[in-house]
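> coordinates only, sequence not included:
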């Protein structure tokens, strides 16, 4: 029987995972995956500042500080890129390093003053700190984020896929990007107690990357990313509960990465297995066309329309084993076996059928 604590943690993890998957979709499509990493790490100085200002480890002041710090970092990246013309990678790296270093310094100050025990849980998360009373506020905040996305769905969709087209239509692109950054910061702050500033970015990116392998449209990708994020969150919580002292946040991340790896491997169109199959089929088709062309060329060389080519001759002509290609061509009715030169001859001889000649003349795309 599941304990009430596990149910609480699993529900919170499912909510955070689903919300992270939704916001992560826009980060991935906009090519700003590292922005989530910057906001997550930049939340650390806000966490410590909230503790230093309030004098306690209450969730409200600490998460409020994290939100302010994370949002400020995200906006700083936008300002450096749009206003100062700094390249994206340089802006992301500079802001991440600055805010995280500031957080480490503030954490040292807090430790020197005493009473800062427990702040380090925001680095890697501590699921046991999530209480049942936290579920409703998390649901309200998460629902508000989703409501904003629904109300501005068309605008966010256009900004994600074609920023210049959005600007040409008169949309406030910069403000929409700022709003997306703020929504991302809110999502990260909600997940700090579960995954921490170090691992939260994985919950943003992994579900979106996994969903991208299975679907094409934005709406299906958002729904699927939310589902994968929820599965990774709740599944990670349940799996971690099976082990003694196993941290929930890292297991959630491992679950999300595992689902992403399976998607990269098994997705029907973009997966590696499907890609290997297409490449193999393309190689087979190419080899078949080469064999047909060789048969046709030998007919021309011998000025005999029905010239039968010896299999060993074909392999020497092509410089490779033609057996598998010949078997496929025969199965497809493009070639047929011819009589051997002598009954005791070991090698088979092949000739083109009318369908095979037509395929060669048309420059057929399949064999």
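In hand now; what should we look at? Keep in mind that this is a model prediction, so the values were computed, not measured. Numbering: from 1, shown residues only.
> Going by C-alpha atoms from here, please, whenever you check contacts or count neighbours.
Will do.
> Which element, helix or strand, includes residue 105?
helix 88-113 (DSSP states H and E).
> how about that helix: buried residues?
Using 16 or more other CA atoms under 10 Å as the test for burial, helix 88-113 gives 88, 91-92, 95-96, 99-103, 106-107, 110.
> possible to save those residues as TSV with distance to residue 175?
Below are those laid out as TSV (distance: CA to CA, whole Å):
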residue	distance to residue 175
88	18
91	19
92	19
95	20
96	22
99	23
100	26
101	28
102	27
103	28
106	31
107	33
110	36
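> wait, which of those residues is closest to residue 364?
Taking CA to CA as the measure, residue 364 sits nearest to residue 88 out of the buried residues of helix 88-113, at 47.0 Å.
> For that closest one, which non-adjacent residue is spatially closest?
The shortest distance from residue 88 to any non-neighbouring residue, by CA to CA, 6 or more residues apart in numbering, is to residue 81 (6.0 Å).
> Residue 270 too?
Here the residue nearest residue 270, using CA to CA, 6+ apart, is residue 213, at 5.6 Å.
> now that neighbour, what's its secondary structure?
Following DSSP: H, G, I helix; E, B strand; the rest coil, we place residue 213 in the helix state.
> Do I have it right that it meets residue 261?
No - taking contacts as CA atoms under 8 Å, residue 213 lies outside contact range of residue 261: 10.3 Å.
> put this beside the first:
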């Protein structure tokens, strides 16, 4: 508790630097990562992260100092060159983008390791700590670093806000953006520059190895909670900021724990929770939705079957025993009994000593499912020219998802038909 109070009081200047720096780095990277994710270029962040290392080393060799602004400029140059190289290779050769990313990543990173090794064996005392760009060391952030990285993070966020509409259109409909005169190539270069800036800023905290996770993971987690880009950007920034604070706090309470990897670990845990528990797109919600759909299909198939059993003598409310139901359609017995029990609770059927019978509500719902099935069969034979003996399976699937609006349109398109392709009456 004392550690918690001491940390969040922010009395210690080092705590302020590390926490604020981590929050800005994580939040700005997450916002830019949203556009990278939506452009389906998630691996680009990894390529840039590995490609900034030679720029950092060259900037140190030429300047002889670890000034964060100079190192940032060097990292930006090689990071930007790596993206231009990927685009050039993809456009001018038969090599696909994923292969180009692998080639550029390995070449640039290999050069960076060679330069870093050379610097470490040069005997220059100023090179101490330069290897933190490999794995990150957020705890080493000082006031000078914070000023530079804060400025870059603010530029990233302001640029994203100013070009929000253009970047949104680029991500979702590039062809339309071209057709209305948007400078698509310039916007792509802008997004490329923003991505490079985000990576360059973040490597100080988590290093080149983990930077791709900081760029993409918050965006991927936020994507599971919303369908709107504006909300996604805010959520990604909040997730990144929370991870930055939490990682800094863990590192403070356990000094042996590095801040950067903990930031990545926490944001990954948030992503896993999002993948599992997001209300609409999460794994659990998807399983529940699939289970609900299966239950609905079983119930409607049972009602349809009971209605069809009564069609021969137009006797829809007579009792039907389980054997006659299973004889007409091969339902698993346990599923059929569970479905019948649920339909009884819903008021669609009645239970009798010798079987089940439809209620008025059940007869109406069963009639509608039969009608939709036969309408769709007729539509497939008339408009898609399918053989009448090839349409049953498609109708079995589609009958459960046709809305009342689509039903009305089908009736109008087919001119209110009386018979289906098998010359059976459409109720």
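Good, I have the coordinates. The shown structure was predicted, so the numbers you read here are calculated from the model rather than taken from an experiment.
> What does the TM-score come to for these two?
Aligned and superposed, the two chains score 0.91 in TM-score terms (TM-score structural alignment, normalised by the length of the first structure); 358 aligned residues with a CA RMSD of 2.1 Å.
> wait, what's in contact with the counterpart of the residue nearest to residue 88 of the first structure in the second structure?
Aligned by TM-score structural alignment, residue 81 of the first structure pairs with residue 90 of the second structure. Listed by CA atoms under 8 Å, 6 or more residues apart in numbering, the contact partners of residue 90 of the second structure are 96-97, 100.
> ranges for the strands of the stretch 251-367 of the first structure?
Ranges of strands in the stretch 251-367 of the first structure, per DSSP state E, counting those that start in this stretch, are 309-310, 335-338, 349-352.
> Switch the ones you listed over to TSV; also include distance to residue 9 of the first structure and mean neighbour count.
Below are the strands of the stretch 251-367 of the first structure laid out as TSV (distance: least, CA to CA, whole Å; neighbours: other CA atoms under 10 Å):
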stretch	distance to residue 9 of the first structure	mean neighbour count
strand 309-310	71	20
strand 335-338	65	18
strand 349-352	69	24
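> do you know which of the ones you listed lies nearest residue 286 of the first structure?
Comparing those by their distance to residue 286 of the first structure (CA to CA), the top pick is strand 335-338, with 16.0 Å.
> Please name every helix or strand in contact with that closest one.
Judged by 3 or more CA pairs under 8 Å, 6 or more residues apart in numbering; DSSP states H and E, the packing partners of strand 335-338 of the first structure are helix 323-331, strand 349-352.
> shouldn't residue 307 of the first structure be in contact with residue 301?
No - contact criterion CA under 8 Å: residue 307 of the first structure and residue 301 do not qualify, at 9.5 Å.
> Compare the two (neighbour count), which wins?
Neighbours per residue (other CA atoms under 10 Å) separate residue 307 of the first structure from residue 301, with residue 307 holding more: 19 against 10.
> Who are the contact partners of that one?
Applying CA under 8 Å, 6+ apart, the residues contacting residue 307 of the first structure are 298-299, 351.
> switch the cut-off to 7 Å
Counting by CA atoms under 7 Å, 6 or more residues apart in numbering, residue 307 of the first structure makes contact with 299, 351.
> what residue of the second structure matches up with it?
Matched by TM-score structural alignment, residue 307 of the first structure corresponds to residue 318 in the second structure.
> distance between stretch 356-367 of the first structure and the chain's centre?
Here the centre of stretch 356-367 of the first structure is set off from its chain's centre by 40 Å, with CA atoms, centre = their mean, to the nearest Å.
> Identify all contacting residues around it.
Identification of contacts with stretch 356-367 of the first structure by CA under 7 Å, 6+ apart yields 285, 288-289, 292-293, 329, 334-335.
> can you check stretch 56-74 of the second structure too?
Stretch 56-74 of the second structure has contacts (CA under 7 Å, 6+ apart) with 55, 75, 112, 115-116, 126, 145, 148, 200.
> Buried ones in it, by neighbour count?
Judged by neighbour count (16+ other CA under 10 Å), stretch 56-74 of the second structure contains these buried residues: 56-61, 66, 68, 70-74.
> counterpart of that stretch in the first structure, which residues?
By TM-score structural alignment, stretch 56-74 of the second structure lines up with residues 47-65 in the first structure.
> And for stretch 172-188 of the second structure?
Across the first structure, the stretch matching stretch 172-188 of the second structure (TM-score structural alignment) is residues 161-177.
> For that stretch, buried residues please.
Using 16+ other CA under 10 Å as the test for burial, stretch 161-177 of the first structure gives 163, 166, 171, 173, 177.
> Between those residues, which sits nearest residue 32 of the first structure?
Lowest distance from residue 32 of the first structure to these (CA to CA) belongs to residue 177, with 11.0 Å.
> At which residues are the helices of the stretch 251-367 of the first structure located?
272-301, 311-318, 323-331, 354-362 (DSSP state H, counting those that start in this stretch).
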